[in-house]
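Participant: I'll drop the sequence and a predicted model, then ask my questions.
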Amino acid sequence: MSQVFVYAEYQVSIPFCEIDWLSINVEMKKFPGLQSKTWLSGLNTNTVGGFYEFDSLENAQNYIYNLLIPFAKQVNGNLTVRLFDGYTTQEASIGMNSPFYKGV
């Protein structure tokens, strides 16, 4: 797989305004293969998560094991993670003007 999308959500109630996303963004950018992240904040739940794009399954898993899981332990929350193959759905996504496939 040359493009992997990761959906992650922490089952905790943290209002997004209390998240130090500036410093978290700095730490996230240190991980190899991370192409982008879209932050998510659950409506009426204050769950926190994101939608990520990675260049490989290996780099996505490294990020999960070394950043997402430790953070879940730190905030005493439950973590849900799902991995998706972006290559398989590329043509369909281009047909829907996905920003993740611009210039392809």
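Facilitator: That came through, no problem. Numbering: from 1, shown residues only.
Participant: only C-alpha atoms for contact and neighbour calcs from this point on.
Facilitator: OK.
Participant: Do a quick rundown of the strands in this structure.
Facilitator: For the chain, the strands defined by DSSP state E occupy 4-11, 34-41, 48-54, 78-85.
Participant: Could you name the helices and strands sitting against the first one?
Facilitator: It refers to strand 4-11. Here strand 4-11 touches strand 48-54, helix 57-63, strand 78-85, going by 3 or more Cα pairs under 8 Å, 6 or more residues apart in numbering; DSSP states H and E.
Participant: what separates residue 45 from residue 11, distance-wise?
Facilitator: Computed as Cα to Cα, to the nearest Å, the residue 45 to residue 11 distance reads 9 Å.
Participant: Compare those two (neighbour count), which wins?
Facilitator: Under the neighbour definition other Cα atoms under 10 Å, residue 45 and residue 11 were set side by side, and residue 11 has more, 19 against 12.
Participant: Do I have it right that the more buried one meets residue 78?
Facilitator: Yes. If you go by Cα atoms under 8 Å, residue 11 and residue 78 touch, sitting 5.0 Å apart.
Participant: Comparison target below:
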Amino acid sequence: MSKVFLYAEIQVSIPFSKIDWQTINGTMKKEKGLKSKTWLSGINTNSIGGFYEFDSLENAQAYATGYLAAAAQRLGGSLTVRLFDGDVVGEASRGIGSPFYEREPALA
């Protein structure tokens, strides 16, 4: 797998305005294999999380069991993580214009 998506949510109630995302982003940029993160903030729950793209299953798993697990523990929250195969859904995702895949070439 060369493209792995990770969904993570920490069940806490912290308004996103209270999250030091600038510092967290700087730390996350050092994580091996992380290509991108889209931050998520739960509507009416203030849970925090994200949708991540990694370059391999191994790097995604290491991030989940390392950095994310430690963050959840520090915040006193419960962590939910799901991993998804980004390779197998590539054609279907390009066909719907996903920003995580190159656009299909224009028809001549």
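Facilitator: Ah, there it is. Note that the structure is a prediction, hence the values are computed from the model and not measured.
Participant: so which of the helices and strands packed on strand 4-11 of structure 1 comes closest to residue 104 of structure 1?
Facilitator: Of all these, strand 48-54 sits nearest to residue 104 of structure 1, with 15.1 Å by Cα to Cα.
Participant: ok, and what's touching the closest one?
Facilitator: 3-14, 16, 33-42, 60 (Cα atoms under 8 Å, 6 or more residues apart in numbering).
Participant: For stretch 22-31 of structure 1, buried residues please.
Facilitator: 28, 31 (16 or more other Cα atoms under 10 Å).
Participant: most tightly surrounded among the helices and strands packed on strand 4-11 of structure 1?
Facilitator: Of all those, strand 48-54 has the most neighbours on average by mean count of other Cα atoms under 10 Å, namely a mean of 20.
Participant: any chance of the helices and strands packed on strand 4-11 of structure 1 in a markdown table, with distance to residue 70 of structure 1 too?
Facilitator: Below are these laid out as a markdown table (distance: least, Cα to Cα, whole Å):
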| stretch | distance to residue 70 of structure 1 |
| --- | --- |
| strand 48-54 | 14 |
| helix 57-63 | 10 |
| strand 78-85 | 10 |
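Participant: Quick one: closest of these to residue 95 of structure 1.
Facilitator: Using Cα to Cα, the helices and strands packed on strand 4-11 of structure 1 put strand 78-85 closest to residue 95 of structure 1, at 16.7 Å.
Participant: Give me the distance between residue 63 of structure 2 and residue 17 of structure 2.
Facilitator: From residue 63 of structure 2 across to residue 17 of structure 2, the span is 24 Å (Cα to Cα).
Participant: Put together JSON lines for the strands of structure 1, with distance to residue 96 of structure 1 on each row.
Facilitator: Output for those, formatted as JSON lines (distance: least, Cα to Cα, whole Å):
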{"stretch": "strand 4-11", "distance to residue 96 of structure 1": "17"}
{"stretch": "strand 34-41", "distance to residue 96 of structure 1": "18"}
{"stretch": "strand 48-54", "distance to residue 96 of structure 1": "17"}
{"stretch": "strand 78-85", "distance to residue 96 of structure 1": "17"}
